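K.L.:
I would like to see how this sequence folds:
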Amino acid sequence: MKKLGLIIAASALALAACGSEENAATTGEPSKDIKLGATAGPYSDMLKQAIVPGLEEKGYTVDLVEFSDYIQPNIALDGGDIDANLFQHSIYLENFEKENNMDLSGLIVVPTAPMGIYSNQFDTLDDIEDGATIAIPNDPVNAARALQILEDQGLVEVDPEVDDLKISERDVITNKKNLVFQPIEAGQLPRAVEGSDLSAVPGNFALAAEMDLLDALALENMPDQYRNLVAVKAENEDSELAKDLIEIVESEEFEKVIDENFEGFGKPQWMTEQ
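P.N.:
Model prediction:
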């Protein structure tokens, strides 16, 4: 029965896309019936609360499609089943494009839940004991982020000759607290708060585990390359919808919703420089 439901859902997406194309062909104008995609969780909530209302004010009828993985949102976007998505940062987008022969485009970076250092053993960074264990992500991109936080907080030093986005454990040249690194899968890091002295938890996994971002001993000073963005097919990056999405994200109303409902989310450089 579950398989049948997935087939029906896929058929509905295809029929809706065809209907949208027929409408555009009949009127000569782009349809304002659109679909936006996001992974279930904070970025789906961001669409619902901070972006969809602005689109509706501009006359769009918006259908929000939620995905349970990080593969399907780009496949759906490339296939025309959705018109834009919000779930990924630029590094992931660029790699996904190359590996899957797609031509997608990031429109604008949005506030993003940062990685944080969490602990049930220590109340502050100053309390960290010599030889404490810290669980960090076992994938290169997120491991580099975790080590960058530790360096920003003065706990380690990494080789200055290595790109900040590519640093790994072997690039640590000074480890002031003799921290013992325990690389594990990123999705397991919230639970590692119980088994390790410290755990570096990416923001999306922290929120999925109902952790409070503000409980972190330290939050990431996130480079914009790691912040999520609104993406469209490259051929649509100059479309009316693309321009409207950018205008809405740049609006005061959008930032107000972020400040009220997404506490702890780090803002991109373009927002902090306004």
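K.L.:
CA atoms for contacts and neighbours, from now on please.
P.N.:
Will do.
K.L.:
which one's the longest helix in the protein?
P.N.:
When the chain is parsed with DSSP state H, its longest helix is helix 2-27.
K.L.:
and that one, what does it pack against?
P.N.:
Packing contacts for helix 2-27, counted by 3 or more C-alpha pairs under 8 Å, 6 or more residues apart in numbering; DSSP states H and E, involve no helix or strand.
K.L.:
in that helix, what's buried?
P.N.:
For helix 2-27, burial by neighbour count (16 or more other C-alpha atoms under 10 Å) applies to L13, A14, A16, A17, S20, N23.
K.L.:
out of the residues you listed, which is nearest to A146?
P.N.:
L13 (38.5 Å; C-alpha to C-alpha).
K.L.:
from V62, how far out is that closest one?
P.N.:
Separation of L13 from V62 (C-alpha to C-alpha, to the nearest Å) stands at 13 Å.
K.L.:
same question for P183.
P.N.:
Distance of P183 to V62, given as C-alpha to C-alpha: 41 Å.
K.L.:
let me see the ranges of the strands in the stretch 151-274 of the chain.
P.N.:
Under the criterion DSSP state E, counting those that start in this stretch, the stretch 151-274 of the chain contains strands at 156-158, 172-175, 180-184, 198-201, 218-219, 228-233.
K.L.:
just those strands: most buried one?
P.N.:
Sort the strands of the stretch 151-274 of the chain by mean neighbour count, taking mean count of other C-alpha atoms under 10 Å, and strand 198-201 sits at the top with a mean of 30.
K.L.:
which helices and strands sit right next to that strand?
P.N.:
Right, strand 198-201 is packed against strand 116-118, strand 133-137, helix 189-195 by 3+ C-alpha pairs under 8 Å, 6+ apart.
K.L.:
single out the most deeply packed of those.
P.N.:
strand 116-118 (a mean of 27).
K.L.:
so what does that one touch, helix or strand wise?
P.N.:
Counting contacts by 3+ C-alpha pairs under 8 Å, 6+ apart, strand 116-118 packs against strand 198-201, strand 218-219.
K.L.:
among the ones you listed, which is nearest F87?
P.N.:
strand 198-201 (17.2 Å).
K.L.:
helix, strand, or coil at E66?
P.N.:
Under DSSP: H, G, I helix; E, B strand; the rest coil, the three-state class of E66 is strand.
K.L.:
next, work out how far apart it and F87 are.
P.N.:
Separation of E66 from F87 (C-alpha to C-alpha): 10 Å.
K.L.:
pretty sure F181 is touching P137, no?
P.N.:
No: at 9.7 Å, F181 does not count as touching P137 under the criterion of C-alpha atoms under 8 Å.
K.L.:
out of the strands of the stretch 151-274 of the chain, flag the one nearest E56.
P.N.:
Closest of those to E56 is strand 228-233, at 17.2 Å (criterion: C-alpha to C-alpha).
K.L.:
one more to put side by side:
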Amino acid sequence: MRARKGLCGRVRGDHESWGVGSVRTRHCAVVGIVLAVLGVSACAADRKAGPEAAATSGPVAAPRNLREGLLTQERLPKGFRLTKVEADPTSTAASTTPVPIASLRCDELEVDSFMTRHAPPLENVAADLERTPTGGEGDGWFGRELLDRYAPGRAAEVMDAIRGAAKRCASFTTTLTDGTKIRETASVTPAGVPADDSLLIHFTSTFPGASKPFEKVTGFARQGDVILVVQHSSSHEPSTDTQEVLAAAVKSYRSAGG
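P.N.:
Just a heads-up that it's a prediction; the model follows:
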């Protein structure tokens, strides 16, 4: 495994990248990513299917262009701010023989570039976000929102593959370049946002001798053929920021259609 440097100087693997941007690392800060894959249609609400289905009350028109579905400063939750927008859609040259998500190594599932490596989209746009520490908080929140567009039907397949990989990787060990072994877990819960499909993956990473694990949550939502991922990375305390930003991103995308 190649070395990758994470928070607090931890060595992980060099495949960790923003995928369509640069990695932002700030000493022991919380790094988050919003990857959004939302699309052009929604299913009718099923009142018995839970809050996610109930909130999807009809078809959702796609924005005139993909970047219009990104979060804006006005649509961000209180305390967050927009730091950069990559407004021009980027076409992704998909490999003819990518390693599918179903076969990726478990340690790759928790890095931000795994979708562009293992399920390349046709098009994506991005926005960088952050929330600075307030009061007695020790961590800020740094992230990115990505809207990834896939060929018809492909986004649903990608979501199924992500869910399957997370279940396969419920417990695994990552070995760093210095031989240190990190015990890691992944668990899946509903995201509870109004989308065709959504989920949260909760990761924990426990270092030898550590009293508490590092925690991060990655959120995914799909609307038609486009997907959303919010990744909160490496904090000693559980955070609801991922779910909060995910919900705001879904709302922003849905309101931009027409």
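K.L.:
TM-score for the pair, please.
P.N.:
Once superposed, chain against chain, the TM-score is 0.31 (TM-score structural alignment, normalised by the length of the second structure); 129 aligned residues with a C-alpha RMSD of 5.5 Å.
K.L.:
in TSV, list the strands of the stretch 151-274 of the first structure along with distance to G5 of the first structure.
P.N.:
Listed next are the strands of the stretch 151-274 of the first structure as TSV, based on distance: least, C-alpha to C-alpha, whole Å:
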stretch	distance to G5 of the first structure
strand 156-158	50
strand 172-175	50
strand 180-184	34
strand 198-201	34
strand 218-219	40
strand 228-233	27
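K.L.:
between those, which gets nearest to E57 of the first structure?
P.N.:
Closest approach to E57 of the first structure among the strands of the stretch 151-274 of the first structure (C-alpha to C-alpha): strand 228-233, 18.9 Å.
K.L.:
quick one: A16 of the first structure from P183 of the first structure, how far?
P.N.:
From A16 of the first structure over to P183 of the first structure the distance is 44 Å, taken as C-alpha to C-alpha.
K.L.:
let me redo that: V193 of the first structure
P.N.:
V193 of the first structure is 13 Å from P183 of the first structure, by C-alpha to C-alpha.
K.L.:
same question, N175 of the first structure
P.N.:
16 Å.
K.L.:
now swap in E260 of the first structure and tell me
P.N.:
Using C-alpha to C-alpha, E260 of the first structure is found at 34 Å from P183 of the first structure.
K.L.:
ok, now K2 of the first structure?
P.N.:
Using C-alpha to C-alpha, K2 of the first structure is found at 35 Å from P183 of the first structure.
K.L.:
so E66 and F87 of the first structure - more neighbours on which side?
P.N.:
F87 (26 against 17; other C-alpha atoms under 10 Å).
K.L.:
shouldn't the more buried one be within a strand?
P.N.:
Yes: read with three-state DSSP, F87 of the first structure is one of the residues of a strand.
K.L.:
contact partners for it?
P.N.:
The contact partners of F87 of the first structure, taken as C-alpha atoms under 8 Å, 6 or more residues apart in numbering, are A38, T39, Y43, Y70, N228, L229, V230.
K.L.:
give me that answer again for 6 Å
P.N.:
For F87 of the first structure, the contacting residues are A38, T39, by C-alpha atoms under 6 Å, 6 or more residues apart in numbering.
K.L.:
and E253 of the first structure, how many neighbours?
P.N.:
Around E253 of the first structure there are 14 residues (other C-alpha under 10 Å).
K.L.:
which one of the helices and strands packed on strand 116-118 of the first structure lies nearest to A144 of the first structure?
P.N.:
Closest approach to A144 of the first structure among these (C-alpha to C-alpha): strand 198-201, 11.0 Å.
K.L.:
contacts for the closest one?
P.N.:
By C-alpha under 6 Å, 6+ apart, the residues outside strand 198-201 of the first structure that reach it are M115, G116, I117, Y118, S119, I134, A135, I136, A146, L189, V193.
K.L.:
just to revisit the earlier point, turn the helices and strands packed on strand 198-201 of the first structure into JSON lines, including distance to F205 of the first structure.
P.N.:
Conversion of these to JSON lines gives the following (distance: least, C-alpha to C-alpha, whole Å):
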{"stretch": "strand 116-118", "distance to F205 of the first structure": "10"}
{"stretch": "strand 133-137", "distance to F205 of the first structure": "11"}
{"stretch": "helix 189-195", "distance to F205 of the first structure": "7"}
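K.L.:
looking at those, which is closest to L6 of the first structure?
P.N.:
Smallest distance to L6 of the first structure across these (C-alpha to C-alpha): 30.1 Å, for helix 189-195.
K.L.:
about what we covered before: between the buried residues of helix 2-27 of the first structure, which sits nearest N204 of the first structure?
P.N.:
Nearest to N204 of the first structure, judged by C-alpha to C-alpha, of those is L13 at 26.7 Å.
K.L.:
could you measure from the closest residue to E215 of the second structure other than its chain neighbours over to N124 of the second structure?
P.N.:
Of all residues not flanking E215 of the second structure in the chain, T204 sits nearest, at 4.6 Å (C-alpha to C-alpha, 6 or more residues apart in numbering). For T204 of the second structure, the distance to N124 of the second structure equals 28 Å [C-alpha to C-alpha].
K.L.:
what about these two, which has more around it?
P.N.:
Higher neighbour count among T204 of the second structure and N124: N124, with 27 against 22, using other C-alpha under 10 Å.
K.L.:
just confirm V245 of the second structure is within a helix.
P.N.:
Yes: counting by three-state DSSP, V245 of the second structure is found in a helix.
K.L.:
tell me the spacing between it and A186 of the second structure.
P.N.:
Distance from V245 of the second structure to A186 of the second structure, by C-alpha to C-alpha: 20 Å.
K.L.:
thinking again about what came up before, between the helices and strands packed on strand 116-118 of the first structure, which one is nearest to Y92 of the first structure?
P.N.:
Closest approach to Y92 of the first structure among these is made by strand 198-201 (18.1 Å; C-alpha to C-alpha).
K.L.:
returning to what we had before: as a markdown table, the contacts of strand 198-201 of the first structure with distance to N95 of the first structure would be great.
P.N.:
Below are those laid out as a markdown table (distance: C-alpha to C-alpha, whole Å):
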| residue | distance to N95 of the first structure |
| --- | --- |
| M115 | 21 |
| G116 | 24 |
| I117 | 27 |
| Y118 | 29 |
| S119 | 32 |
| I134 | 28 |
| A135 | 26 |
| I136 | 22 |
| A146 | 21 |
| L189 | 24 |
| V193 | 30 |
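K.L.:
can you give me the neighbour number for K256 of the first structure?
P.N.:
12.
K.L.:
and it, how far from M271 of the first structure?
P.N.:
In terms of C-alpha to C-alpha, K256 of the first structure sits 12 Å off from M271 of the first structure.
K.L.:
go on, P53 of the first structure?
P.N.:
20 Å.
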